[in-house]
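Student: sequence unavailable; structure follows:
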């Protein structure tokens, strides 16, 4: 029976980075990873990041329409030997609330 590791992220940017690390650095097949909102509403996380943050140009402002409706959860199927390395990879990019099922 396959095991699944899930982790929650405060921003979509962190979740996307986690997926790229899993796929590119750890050889996880892309179809073995999923990302989805925690809860029923669409969300980009719980705090501003990426394109919702102000840029470096003078006079630009923070957007106020970001869908901040909860954390983003990433789930990855675990192989028999890869669990510890994947946990570490997720934690390094900001994962919280890791759980295995």
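Tutor: Thanks, I have it. Remember, predicted model here, so these are calculated numbers, not experimental data.

Student: for the rest of this, base every contact and every neighbour count on C-alpha atoms.
Tutor: Noted.

Student: for this protein, which segments count as strands?
Tutor: Remark: strands assigned in the chain by DSSP state E are 3-9, 33-37, 72-78, 96-100.

Student: looking at these, which is buried most?
Tutor: Among the strands of the chain, strand 72-78 has the highest mean neighbour count (mean count of other CA atoms under 10 Å), at a mean of 23.

Student: take the one below as the second:
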């Protein structure tokens, strides 16, 4: 439930690494409690995102195939309405492909 004077922000990422970076931005730059930030798949399937990154990229022995690329990652968090623009900017800098508020 959204408290008065606050809003829920949702951001979508192509990789789990980008979503994790966004969590760090929210915690370190905006003082949001980590337990109040929710990260999940946008589909019903387990996924690390829709594109490979980090450990999913090719390495010396070849390309890894074990990362479940079954859809995008969604981050949601309830924030004070006065920091919406700053949070949206941070999410974009972390790699969000879509950001919305309600």
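Tutor: Thanks, I have it. Computed from a predicted model, the values in this text were never measured in an experiment.

Student: now the strands of structure 1 in TSV, with distance to residue 52 of structure 1?
Tutor: Listed next are the strands of structure 1 as TSV, based on distance: least, CA to CA, whole Å:
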stretch	distance to residue 52 of structure 1
strand 3-9	16
strand 33-37	17
strand 72-78	16
strand 96-100	22
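
Student: what's the closest of these to residue 84 of structure 1?
Tutor: Nearest to residue 84 of structure 1 among the strands of structure 1 is strand 72-78 (9.5 Å), distances taken as CA to CA.

Student: with structure 2 overlaid, how far apart is the closest one on average?
Tutor: Following superposition, strand 72-78 of structure 1 is found to deviate from structure 2 by 0.7 Å on average (mean CA distance after the TM-score superposition for structure 1).

Student: the longest helix seen in structure 2 vs strand 73-80, what angle?
Tutor: Determined from DSSP state H, the single longest helix within structure 2 is helix 16-30. Relative orientation of helix 16-30 of structure 2 and strand 73-80, computed by axes from the mean of the first three to the mean of the last three CA atoms, to 10 degrees: 10 degrees.

Student: now do the buried residues in helix 16-30 of structure 2.
Tutor: 16-27 (16 or more other CA atoms under 10 Å).

Student: closest to residue 82 of structure 2 out of the residues you listed?
Tutor: residue 26 (14.5 Å).

Student: skipping adjacent residues, who's closest to the closest one in space?
Tutor: Distances taken as CA to CA, 6 or more residues apart in numbering place residue 32 nearest to residue 26 of structure 2, at 5.7 Å, with adjacent residues excluded.

Student: just give me the match in structure 1 for the one you found.
Tutor: Alignment note (TM-score structural alignment): residue 32 of structure 2 maps to residue 28 of structure 1.
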